[in-house]
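Enquirer: my questions are about this predicted structure, shown below with the sequence.
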Amino acid sequence: MLHSLYNVVVQLWSRQRSAVLRGDSMSTIDRRTLLAAGAAAATATTALAACGSNSSGGSADGPLQFVGSGDANQGGGYAAMVKKYKEETGVDIEIVDVPYDDLATKVSNAAKANDLPAIARMPSLDPAWLDRTVDLADIVKEVKPVDGMYAADADGKIPSLPSDLTAVGMFLNKDLWDKAGVSYPTSFEDKVWTWDEFVEAATEVREATGVKFSMAMDRSSHRLNSFLYQFGSEGIALSDDMTSYSANDETAPALEYFVGLNDDKFMPRSVWLSEDDPNAMFKTGQVAAYYSGSWQIADFAANITDFEWVSVPMPAQPEQATNFGTAGVVVVFEGTGQEDKALDFVRWLYSAKNYAEISRISGFLPAVQDIEVTYDTRAEDFALYNEAIAATPAFVKTQKANELKLQASGEAAPVDGDPLRDGIVKVINGETTVDEALTSAVEQLNESLA
């Protein structure tokens, strides 16, 4: 019941945040309701921390807890699958949906309190609980995840499975581009534009239609790295022996190009400087193009009704590349008394039929080999992202594999913030230079390896 209360509270706050982004008034949820929700959240959050796994004395026969974030926003795939699993097996699994910004801290604190859930879908592996994970090597042999999207530690233990793949991509407001009479590529069989050509085209759309900005990009080094790859940079790359980070000569010029786009005409500075929401900007028709990724498809398909939108190949200057990797990792925790039941569910979930089903429901790019997904809608968008991944230089997959190996080793210290993103924010704000920001980011990442 407490988990249900917590989830209701989260939904109330989420609804109000969405209303604010749309410009709605407080009438959707009045202030009294929000204050009550805040009080309830404090109670529910405290209770959530006290009812994790069974290691603190709970019954091993109780429901398995599956902790994650954002399932409802991705179509409720995990909720649908645990319902199906209960119908087939009688085993009860409870989805505990935690706000994304709180997820890592809550599970880390649960590890310290010896109160971990049975299963979790996490953004990445965390040294705080890495040694509490069950070895999933046998399941990996059975289900065959995509190469490079999982890793073993020095002893051969595989602590996680990739939940799904995510890839960076570009969306256009089709109505605006058509109104301006500006053409754009729709497949990799077309002549894919360069960044110079795209900037010229998007600027023409802005000037012809009066839309506020040409493009917005998520405030994330994940998206920025994709941009860098397209200029021949390899981002800030971890060496194959996992002893150092470095950036090649193409990195600084690409960053200078990106900073120059943040001029409050082509791109709004407020996204990177003030964390304005670029998703909301695109959905409300304020930008002609949105540099984001595959996870937006389900949201746009469900919620954009005022204009037509389209996924297009990203520019190449000269490299055709996306940034892709695991959207999350699925782990099973030991010490709960429910390890065998949790492993049975994970094995069931990753069977070809069931994994294809959750991929369809949630709009996942599959992280398992040889899975064919029949999407309910926008199949052409998912196909374009899979083509983008296939066209991406091999070094990107190598980098992802190296980063996962580093996580699995547990040898790197946590890094505060996002060194590359945070440095570029300072450059856009005029506080430092690209060279200084890049040097600082490399130094911070190398210090984490010391």
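Expert: Perfect, I can see it now.

Enquirer: alpha carbons only for contacts and neighbour counts from here, please
Expert: Fine.

Enquirer: my read is that residue 170 contacts residue 296, right?
Expert: No - counting by Cα atoms under 8 Å, residue 170 stays clear of residue 296, with 10.2 Å between them.

Enquirer: those two - which one has more neighbours?
Expert: Just comparing residue 170 and residue 296: by other Cα atoms under 10 Å the higher neighbour count belongs to residue 170, 20 against 16.

Enquirer: leaving out the residues flanking it, which one is nearest to the more buried one?
Expert: In this structure, residue 170 finds its nearest non-sequential neighbour in residue 291, 4.6 Å apart by Cα to Cα, 6 or more residues apart in numbering.

Enquirer: wait, a helix at that neighbour?
Expert: No - secondary structure of residue 291 (DSSP: H, G, I helix; E, B strand; the rest coil): strand, not part of a helix.

Enquirer: which residues does the longest helix seen in the chain contact?
Expert: In terms of residue count, the longest helix belonging to the chain (DSSP state H) is helix 2-22. Outside helix 2-22, the residues that touch it by Cα atoms under 8 Å, 6 or more residues apart in numbering are 25-26, 28-29, 34, 37-38, 40-41, 44-45, 47-48, 96-99, 277, 280, 284.

Enquirer: ok, and here's another one to check against it:
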Amino acid sequence: MKKVSIIALVVLLLGSMVFAAGAKEEATQGPKALKVMLSEEPSSEDALLNTLKDWAAETGNTIDVMVIPYEDQLTKFPLMARNNDLPDLISTTRLTRLYPDEFIDLGKEFDMSIFEPMAVEIIVQDYKSDKKANLPQQFTITNVYYNKDAFNRVGLVAPTVDNPWTFEELVKNAKLLKEKGGVKYGMAMDSSRARYDNLMYANGGSMVEKDGDSFVVTINSPQNIATLEAFIEWNNSFMPKAIWAGGSTDNPADYFRNGDVGIYFSGTWNYNTFYNEIKGMNWGVMPSPVGPAGPSAILGGSGLGVPANAKNKDLAIDFLKWFYTKENFQTYLNRDKGLSSLVGVTYSPADQQVAKDYKVLQSEVSKVSHAFSVDESSMWRNFYDNEYRDAMRQAVNGDISAAKALNDFAELLSKKSGWPLKY
């Protein structure tokens, strides 16, 4: 009897231990917080934020969003990595290419054939290795918005896909809009060099040219110097000069929202925000103007990367697997109103005006130039990036000439990359 009691007690104790261990494991596997890093404060209508909220509600996990502006990410991320204080998921355009070793190779977790090849090439591909350090989130392209009310005031008809404006027509009409269109600025442009680069490509210029297995630096070509000289004149004549001269941190998108701009060079990433937030103005999308070398548009976008040393990297991968199902990505795309990076998933707007705008946006994809593809493949930004923007800022501000700005930057790039100068 005593022996039976001892056996029963042992069984009871073992059972208690198993129960306690199970309870501990269950607690460990309970709801977790996914720490997500974004480059700008998301609006209440932000497509990614709301999709993250859907995932959290469905899985019982939570999200912890941190915002570090794009420029600050370039300096703060290395410090975060050194201090082992990393987010679990990052929406980024640059970090995975600058610090590929800090990120998981998502090509080992996903079948990359589910993504549009161009999205993989532009957003994901490292060019120097086969590693896939991120997955395409927002597939974007540059485009031009216009203020319909200002156009109507001066009797302007927006250009069409079949009949785009030349740069000469753009300049003439931007001046007209400023003079008589009831706007403060005839034209505005994001303070991103990528928006300016469309002018460069349309005028026949480029950052580099292919030279066998390497490259030559061409940023200071006669075409590029002429383009920058024209851009300086535009800023002095009908653009908010402080944006490009470095005298203001204002976002020109806000100027357009407020009805202060006639023509706005930006990109598809602003479409959803404008659709939801602009109420006091009629606006639309127009095709990019055509230069001597033809039209130009730049594909880009952000990717989702998972730091290799993130605390909840497995949770981040779980989210990505949920996100890239066709059903969930369709929901995201409907909110984003952008181009799809997932094969077999497309955005089909019910709103007739959105559908009309979307056709113009889709037409921009065919305008991506070969020169842009060559520049991207060189990965020149890994040598210098902000320095290029700073050189243009000094030229727009009148501190130095266009020729000096580009000649000086060309020499910097040549020395650091080892590529010879063509000019």
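Expert: Ah, there it is. As the structure is a computational prediction, the values presented were derived from the model and not from experiment.

Enquirer: restricted to helices, list the contacts of helix 2-22 of structure 1.
Expert: Counted as lying in helices by DSSP H, out of the contacts of helix 2-22 of structure 1, are 34, 37, 38, 40, 41, 44, 45, 47, 48, 280.

Enquirer: and those, which are buried?
Expert: Those of these that meet the buried threshold are 34, 37, 38, 40, 41, 44, 45, 48, by 16 or more other Cα atoms under 10 Å.

Enquirer: average offset of the longest strand anywhere in structure 1 relative to structure 2?
Expert: Ranked by residue count under DSSP state E, the longest strand found in structure 1 is strand 161-173. Between strand 161-173 of structure 1 and its aligned stretch in structure 2, the superposed structures give an average distance of 1.8 Å (mean Cα distance after the TM-score superposition for structure 1).

Enquirer: residues in structure 2 matched by that strand, start to end?
Expert: When strand 161-173 of structure 1 is aligned against structure 2 using TM-score structural alignment, it corresponds to residues 135-147.

Enquirer: how far out from the middle of the chain is that stretch?
Expert: Remark: stretch 135-147 of structure 2 is offset 8 Å from the chain centroid, using Cα atoms, centre = their mean, to the nearest Å.

Enquirer: who's in contact with the residue lying closest to residue 419 of structure 1 once chain neighbours are set aside?
Expert: On the basis of Cα to Cα, 6+ apart, the spatially nearest residue to residue 419 of structure 1 that is not a chain neighbour turns out to be residue 441, at 4.7 Å. Counting by Cα under 8 Å, 6+ apart, residue 441 of structure 1 makes contact with 419, 420, 423.

Enquirer: so how far is residue 407 of structure 2 from residue 209 of structure 2?
Expert: Using Cα to Cα, to the nearest Å, one obtains 16 Å as the distance from residue 209 of structure 2 to residue 407 of structure 2.

Enquirer: quick one: map the residue nearest to residue 170 of structure 1 onto structure 2.
Expert: When structure 2 is aligned by TM-score structural alignment, the residue opposite residue 291 of structure 1 is residue 265.

Enquirer: mind checking how far its match is from residue 187 of structure 2?
Expert: 8 Å.

Enquirer: who has more neighbours, the two?
Expert: Neighbours around residue 265 of structure 2 and residue 187, counted as other Cα under 10 Å, are more numerous at residue 187. The numbers are 29 against 20.

Enquirer: for the alignment partner in structure 1 of the more buried one, give its distance to residue 348 of structure 1.
Expert: Using TM-score structural alignment as the criterion, residue 187 of structure 2 maps onto residue 215 of structure 1. The spacing between residue 215 of structure 1 and residue 348 of structure 1, counted by Cα to Cα, is 42 Å.

Enquirer: cool, and residue 223 of structure 1?
Expert: For residue 223 of structure 1, the distance to residue 348 of structure 1 (Cα to Cα) stands at 33 Å.

Enquirer: which of those two has more neighbours?
Expert: Higher neighbour count among residue 223 of structure 1 and residue 348: residue 223, with 21 against 17, using other Cα under 10 Å.

Enquirer: got the angle between whichever strand or helix holds that one and strand 161-173?
Expert: Taking DSSP states H and E as the criterion, the element that holds residue 223 of structure 1 is helix 221-230. Orientation of helix 221-230 of structure 1 against strand 161-173 (axes from the mean of the first three to the mean of the last three Cα atoms, to 10 degrees) gives an angle of 70 degrees.

Enquirer: what about helix 221-230 of structure 1, distance to the chain center?
Expert: Taking Cα atoms, centre = their mean, one finds the center of helix 221-230 of structure 1 at 14 Å from the center of the full chain.

Enquirer: which position in structure 1 pairs with residue 373 of structure 2?
Expert: The pairwise alignment with structure 1 assigns residue 373 of structure 2 to residue 397, based on TM-score structural alignment.

Enquirer: wait, its match touches residue 165, no?
Expert: No - using Cα under 8 Å, residue 397 of structure 1 is not in contact with residue 165; the gap is 11.8 Å.

Enquirer: now do the shared contacts for these two.
Expert: Where contact means Cα under 8 Å, 6+ apart, the residues bridging residue 397 of structure 1 and residue 165 through contact with each are 324, 325.

Enquirer: which parts of the stretch 151-300 of structure 1 are helices?
Expert: In the stretch 151-300 of structure 1, the segments counted as helices under DSSP state H, counting those that start in this stretch are 174-180, 195-209, 221-230, 251-261, 269-274, 278-283, 297-303.

Enquirer: which element is residue 87 of structure 1 on?
Expert: Secondary structure from DSSP H and E places residue 87 of structure 1 in helix 77-89.

Enquirer: measure residue 296 of structure 2 to residue 229 of structure 2 for me?
Expert: Applying Cα to Cα, one obtains 19 Å for the distance of residue 296 of structure 2 from residue 229 of structure 2.
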